[in-house]
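[1] coordinates for the following, if possible.
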Amino acid sequence: MAPYKILYAEDDETLAFLTQDNLEQQQYAVTHCNNGNSCLEIFRKESFDICILDIMLPKMDGFELATEIRKLNSDVPIIFLSAKTLKEDRIKGLRLGADDYLVKPFSIEELLLKIEIFLKRSQKNKTEDNTFYTIGKYNFDAKNYLIFNETEKISLTQRESDLLKLFLDNKNKVLKREEILKALWGTDDYFMGRSLDVFISRLRKILINEKGISIENLHGIGFKFQLNET
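    Down below sits the predicted model:
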């Protein structure tokens, strides 16, 4: 299973280093930003399992950042970290859609516990109906490894099905090559990478006539499943 991805916004370099180091020791994949603008740009391009946001950020504060994140994703857990202790600030943060609010200085143990709780909750909310999708003229049944419509039925291997589901759950977002490999095989081994290329080639052939759908290769980075639903 791929590590959970955390987007962490904090402009205090020392605190950011210590917190990121502790999170990575717990096997979380942490992306750190030191200002709100760059944090939002990264969130637009990648998918994350949880966001940890300082409030007093340069360029865009944590409240505004959380508001923009909620416009893009209504489900991802958000935890605010702040030196602000006023009840009004806590209430404002929760009203903006944050799941919790930790006051600095906080204990890393408490932060880790909250992360674990919210990740478990968000995983429970990903119900079984996330196994059936519509892709252009096709239906995709991820549970039974099938792409089909009224006249056609295409069987996929389990890995191909897992890959397509991963793309659809992260449509229009960049997925790094190593993230895909770890999600599908638990490793970014070279030979698994060759298999990935074969699977992507087959999915492209299946979807070649679907307008507004493509699997974009971002050289040296990974792939983006482009799906224009309009």
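[2] when you work out contacts or count neighbours from here on, use the C-alpha atoms and nothing else.
    OK.
[3] what helix or strand does E116 sit in?
    helix 108-125 (DSSP states H and E).
[4] just I180 next, same as before
    For I180, the host element (DSSP H and E) is helix 177-185.
[5] closest to the centroid, which residue in the chain?
    S47 (2.2 Å; C-alpha atoms, centre = their mean).
[6] give me the distance between it and L65.
    When distance is defined by C-alpha to C-alpha, to the nearest Å, S47 is 16 Å away from L65.
[7] do the same with A2
    Counting by C-alpha to C-alpha, the gap from A2 to L65 is 26 Å.
[8] neighbour count winner among those two?
    Taking neighbours as other C-alpha atoms under 10 Å, A2 and L65 compare with L65 leading, 22 against 17.
[9] which SS class is that one?
    Assigned by DSSP: H, G, I helix; E, B strand; the rest coil, the conformation of L65 is helix.
[10] quick check: it vs C51, distance?
    Distance from L65 to C51, by C-alpha to C-alpha: 10 Å.
[11] next one: L57
    When L57 is compared with C51 (using C-alpha to C-alpha), they lie 14 Å apart.
[12] higher neighbour count, those two?
    Ranked by neighbour count (other C-alpha under 10 Å), L57 and C51 place C51 first, with 25 against 21.
[13] what's the helix or strand encompassing the more buried one in contact with?
    Assigned by DSSP H and E, C51 falls within strand 50-54. Strand 50-54 is contacted by residues 5-11, 61-62, 66, 76-82, 115, 119 when judged by C-alpha atoms under 8 Å, 6 or more residues apart in numbering.
[14] here is the second sequence; please produce its structure so I can put it next to the first one:
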Amino acid sequence: MEKPKILIVEDEEKLSRVLQLELDYENYRTTATYNGKSALELLTEQEWDLVLLDIMLPELSGMEVLRRVRRFDESTPIILLTARDEVYDKVNGLDQGANDYITKPFQIEELLARIRAQLRQPRKAEAPQHEELSIGDLAVDVDAREVRRSKQPIDLTPREFDLLVYLLKNKNVVLTRDQLIEHVWGFDYFGDTNVVDVYVRYLRQKVDKPFDPPYIQTVRGVGYTIKEYT
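    Sure thing, here's the model as predicted:
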């Protein structure tokens, strides 16, 4: 079996070298680069099984690299390496398409566990053709990733869209935060469950607030549901 191929994008050369030695020892094939521009070139020109991406990089930030990569590659697992510990930075990274994040300083055993978790995940399959979901005047074309309410288009981020789709597939069913984390962020997501509350708030601002009635409901002490009015 061929060794998984990992790209390490980290401008601290000492840390990058440690990561490379540890990953090589764990039987991964590694390549290291130290700035965002060269990372983007490598990601454009080659296929990788996983990417470790620092946010603070010279020439091109890790967040910008992530945004550009996700325009042409939605499936390669990307784990952000960040010294920042603010909820906003974590949410922003996940919102742009990162699969996971780990905050510096970290234990190598934890990073290795996160890498294994991502490599166990199947690559994203294409959405089923012509799948459409609806509730009242809210309509979602899953294949085209288009959302409309009262025939007005609504622009959602990828994570907001995935959350809305999962709620719609389970309309009138109360879903816990853990269920939403598992199905929208992935079973092996290690972050805080309060990210669900943040995204539900974002979604309500776009899908419910400008319209009537509000579909997304909070079930106190349990979670959330999208409710069909009769």
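[15] where in the second structure does the helix holding I180 of the first structure fall?
    Mapped onto the second structure using TM-score structural alignment, helix 177-185 of the first structure spans no residues at all.
[16] where exactly do the helices run in the first structure?
    In chain order, the first structure shows helices spanning 13-25, 36-45, 62-72, 87-95, 108-125, 158-169, 177-185, 190-206, with DSSP state H as the criterion.
[17] F140 of the first structure: which of those is closest?
    Among the helices of the first structure, helix 158-169 comes nearest to F140 of the first structure, with 8.7 Å by C-alpha to C-alpha.
[18] just how off-centre is that closest one within its chain?
    When C-alpha coordinates are averaged (C-alpha atoms, centre = their mean, to the nearest Å), helix 158-169 of the first structure and its chain have centres 15 Å apart.
[19] and it, what does it pack onto?
    With contacts defined as 3 or more C-alpha pairs under 8 Å, 6 or more residues apart in numbering; DSSP states H and E, the packing partners of helix 158-169 of the first structure are helix 177-185, helix 190-206, strand 222-227.
[20] turn the ones you listed into a markdown table, including mean neighbour count and distance to Q27 of the first structure.
    Shown next, in a markdown table, are these (neighbours: other C-alpha atoms under 10 Å; distance: least, C-alpha to C-alpha, whole Å):
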| stretch | mean neighbour count | distance to Q27 of the first structure |
| --- | --- | --- |
| helix 177-185 | 18 | 13 |
| helix 190-206 | 14 | 22 |
| strand 222-227 | 19 | 22 |
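[21] can you tell which of those is closest to D99 of the first structure?
    Comparing these by C-alpha to C-alpha, helix 177-185 comes nearest, at 26.1 Å.
[22] what's that closest one packed up against?
    Short answer (3+ C-alpha pairs under 8 Å, 6+ apart): helix 177-185 of the first structure packs on helix 158-169, helix 190-206, strand 222-227.
[23] how far off centre is the longest one?
    If I follow you right, that is helix 190-206 of the first structure. Using C-alpha atoms, centre = their mean, the offset of helix 190-206 of the first structure from its chain centre is 22 Å.
[24] what's it packed up against?
    Using 3+ C-alpha pairs under 8 Å, 6+ apart: helix 190-206 of the first structure touches helix 158-169, helix 177-185, strand 213-218.
[25] how about these, which one is nearest N22 of the first structure?
    Of those, nearest to N22 of the first structure by C-alpha to C-alpha is helix 177-185, at 21.0 Å.
[26] hang on, the earlier thing: quick one: which of the helices and strands packed on helix 158-169 of the first structure is nearest A98 of the first structure?
    helix 177-185 (26.5 Å).
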